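1. sequence first, then the predicted structure, then my questions.
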Amino acid sequence: MAGTIETARRHDLRRRAWRWHFLAALLVIPFVLWQSVTGTLYLWSEAWVDQRHPDLRFVAPDPHRVSLDVQVQAARDYMGDARVDNVQVPADSRRSTQVMFTDARGLPVAVFVDPRHGGLLGRLQGAAWPVGWSRGLHGGWPLGDAGSWLLEIGACWTIVMVFTGLYLWWPRDGRGWRALWPRLRSGGWVFWRDLHACVAVWFALLIVLFLFTALPWTSFWGGRVLGPVQQRLGQQAPAAAGFAPVFAGSGAEGVASLQQMLDTARARGLNGDLSLLMIEGPPGSAVSLRSIEPRASDDRFLLFDRADAALLDETDGARFPLMARAVATGVKIHQGDYFGRSGPWVNTGFAAALTWLCVTGVFAWWRRKPAQALGMPPKPRAPWPWWLRLTALVLFLALPLLALSAALVWLADTTWTKAFPPRAAP
């Protein structure tokens, strides 16, 4: 009798995991496909621009360069009243200086200047600048915060799908480690199920880690959860990192020389590609200059007084607190920088694996579902076990939008079940 009750409990729990895996898939598959496509486009967008517009991206190598102020002013004159977002200064003398603006739609506009004489080379925007629109679409543009929230919900439910999928895959038939390999000769539903489940298990840890590297970029979790937690624990990045406007310096009126800031950076050993941020920031705020390195620990940051270019502060990624360092490293991994030239290939392979999971998951569902039915697993009747309630509580506390969306899914599921109760077997 006890064995029968235990078997019933396990069956009920498996049915519950299967049902939530199914519901999660309805939300997650469009999200995963969208993020895989837009993310891959962003990974290769810089290389595409290099191939498509070499006249804007490359110049004849020449050690002589005019002042950075002259270069930026040429871009300003060309763009009229638009504000400068940032300036990219390459270490390679064969590359042009890139001055970034934002258009009326909220998408970036890249203006290219020849550093040898300060002449304008041209600009790229809209469809011609995939670096901007692919990154924007990947982050929720043009819906703004609402788009970011939707993508965050998709990431949260992908985590749910990974956990429920692992439970469903876990071998209970004595196959042991052989369950890691698909049964290619089984045919039918089992064939597609194994192609889906085995690849998902291989990438499960990487999927979860990758999703958590994306969450700091979101407007809700990154801005309203992670930010306050870091501040309360003293784990935020140093002010010199310049991730937000830093109000420091003399506060005196005047505009300092960008070239003077650049010379100071080079003199202090920042020899790679550099990015200058908040050049036209709020009054009293400082100008942030940072190096662009593959590893977050190698990044260096300088903070300058806007009025006289005095160096106010300096730091590097190795001096970040543990949480801030983990976030910065996650960002590098997520955008394909961490592994150098092989980074885009690694992340493209990962995106291909996610697409594979979506396709094989749909095929497995299609082969198994009853004819003329959705094939949603039946609703469990037994209450949630205590350990599952505790797990859900931890996830809901860590991911508030998951809690909110889960409540909406539960409400919709309950309403649907009451409106269209399952038919009894004849």
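-> Looks like it arrived, so ask away. Numbering: from 1, shown residues only.

2. make it CA atoms for all contacts and neighbour counts henceforth
-> Will do.

3. helices along the stretch 151-300 of the chain, start to end?
-> 188-214, 227-233, 258-267 (DSSP state H, counting those that start in this stretch).

4. what about these, which gets the closest to Leu180?
-> Comparing the helices of the stretch 151-300 of the chain by their distance to Leu180 (C-alpha to C-alpha), the top pick is helix 188-214, with 5.4 Å.

5. from Phe247, how far off is Met278?
-> Counting by C-alpha to C-alpha, to the nearest Å, the separation of Met278 from Phe247 is 11 Å.

6. let's bring in a second model and compare:
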Amino acid sequence: MSVPFQGSAPAAMRGRARPLLREAVYRAVWRWHFLAGLLCLPFLILLAATGALYLFKAEIDATVFAHRTLVVASGAPLGPDRLVYTAMQAVPEGVPISYTEPSGPEASALVTMNVGGERTLVFLDPYRGDVLDALPAAREFSGVVRRLHSLTLFGPAANLVIEIVAGFAVILVVTGAYLWWPRGQGGGVVSIRETPRRRVWWRDLHAVTGLFAGAGLLFLALTGLPWSAWWGQELRAWSNAAGLGQPRQLWADRPVSTVPMRAVLNEPGWTMQDAPVPRSEPRAAPAIGLDRAAEILRAMGMPAGFELALPLGETGVYAAAAYPRDVTRQRMISLDQYTGESLVDVRFPEIGPVGQAIQLGIGLHKGEFWGRANQLAMLVFCLATLLLSVTAGVMWWKRRPAGRLGVPPLPRDRRVMAGVTALMLGLGAVFPLTGLAILALIGLDLGVRALLRPRGLRPAAHSA
């Protein structure tokens, strides 16, 4: 004899189903958070450590490398022509590429030389003309730190890994926010339970740190992406094509070369990297010379510390760029090498809104825009990222089974896992290289499970 359900039974079943669904979603999100963290952990540590160092580039240069960056002001400085000539005497096998004006009365001048296709930096006393130091650009400290930060130290293709990591960092923040969300627990929201001997202490420290540092990590990831090899290049190309980056009207009816600004200037800025270098009209008259070009630029109000590239060939120009700590004062000027006429003069307000937003973001990312407060805020985010990485590693070590990786188990309801994975792929569509990495992880996961299934093996389940 069958007993009919009472009216309250379906409601009771629904009441039990909701916690089961929440647990399934939690486990699916936790699994993706773990996989993203496992992939990113060593790179996040590298990015945080090198980023913290680069924030204090000026301070490191003024202390550790003061012998080549600081001078004693005395009388009138020598002209750029004289300093470039001295650099050529110091590096006779090199060809001068650019001259960088001292950024202040006690700062050294810099001449960049091309030596066999590689750049050599020559630091000079602008008052006495003494060579303070000469070294390959590849060995200059802040340059090494910067290339480590972008992984370009290991080749151009390595920068693609940073792009993948930045995309996964976004996933870590989004999934971490879901895992942190209060569910009636007594700790781990804004307080820390137990002692460092217990895994829950590390879990709570990780969660509370993520609460306060998650927004900073997200900001650093998003503002670092424009410098990435593929996504950043595509964003720049799209913004320029849409008229939201380079002010193309400034090049209208002007002869330009096929050489991009990044080929002649060390720092052309994110928006102007692909801008074409203008052309000088060949004339019988001689070039105006470096001294006169620098004088014209100073008269035009170019910020101190600007870089001035020498003309390449009879159609070359004097291309100059200044990127001071105040992003809004950024400027790029190209002068006709024969007449000194300004061919292109790009100020920050003339850049499109996408270009402005990204260069502001980059300035904040590098701790340059709001002075010491900006610098210290970015340092806190770097240190918090290191703490998040350490606590994640300790948590994993404490919960992993002996001899196993300890990947969080799949939820019983595979539809929940499929739904959460679809959301991850949605984020991957915004960052395609990350999306490809997600597909690779899915393929690897399915492959491993297919290999284990015939042997009757399955990953050990562990509670969160």
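-> Yep, it's here. If you're wondering where the values come from, they're calculated on a predicted model, not measured in any experiment.

7. to which residue of the second structure is Val409 of the first structure aligned?
-> Taking TM-score structural alignment, Val409 of the first structure has Leu441 as its aligned residue in the second structure.

8. circling back to that earlier point, for Gly340 of the first structure, which of the helices of the stretch 151-300 of the first structure is the nearest?
-> Within those, the stretch nearest Gly340 of the first structure is helix 188-214; the backing value is 17.3 Å (C-alpha to C-alpha).

9. would you mark the buried spots in the closest one?
-> Of the residues in helix 188-214 of the first structure, those scored as buried under the neighbour-count criterion (16 or more other C-alpha atoms under 10 Å) are 189-201, 204, 207-208, 210-214.

10. one step back: isn't there a strand covering the match of Val409 of the first structure?
-> No. Counting by DSSP: H, G, I helix; E, B strand; the rest coil, Leu441 of the second structure is located in no strand; its state is helix.

11. rewinding a little: and Met278 and Phe247 of the first structure? Which one has more around it.
-> In this comparison of Met278 of the first structure against Phe247, neighbours counted by other C-alpha atoms under 10 Å, the higher total goes to Met278 at 22 against 17.

12. would you map the helices across the stretch 351-464 of the second structure?
-> Taking DSSP H, counting those that start in this stretch as the criterion, the stretch 351-464 of the second structure carries its helices at 353-365, 371-399, 414-430, 432-452.

13. now render those as CSV, adding mean neighbour count.
-> As requested, those are exported to CSV (neighbours: other C-alpha atoms under 10 Å):
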stretch, mean neighbour count
helix 353-365, 21
helix 371-399, 18
helix 414-430, 16
helix 432-452, 15
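
14. now those as CSV including distance to Ala28 of the second structure?
-> As requested, the helices of the stretch 351-464 of the second structure are arranged in CSV below (distance: least, C-alpha to C-alpha, whole Å):
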stretch, distance to Ala28 of the second structure
helix 353-365, 32
helix 371-399, 17
helix 414-430, 5
helix 432-452, 13
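
15. Tyr178 of the second structure is nearest to which of those?
-> Nearest of those to Tyr178 of the second structure, taken as C-alpha to C-alpha: helix 414-430 at 11.9 Å.

16. for the residue mapped onto Leu218 of the second structure from the first structure, give me its contacts.
-> Mapped onto the first structure by TM-score structural alignment, Leu218 of the second structure lines up with Val208. Applying C-alpha atoms under 8 Å, 6 or more residues apart in numbering, one finds that Val208 of the first structure lies in contact with 159, 162.
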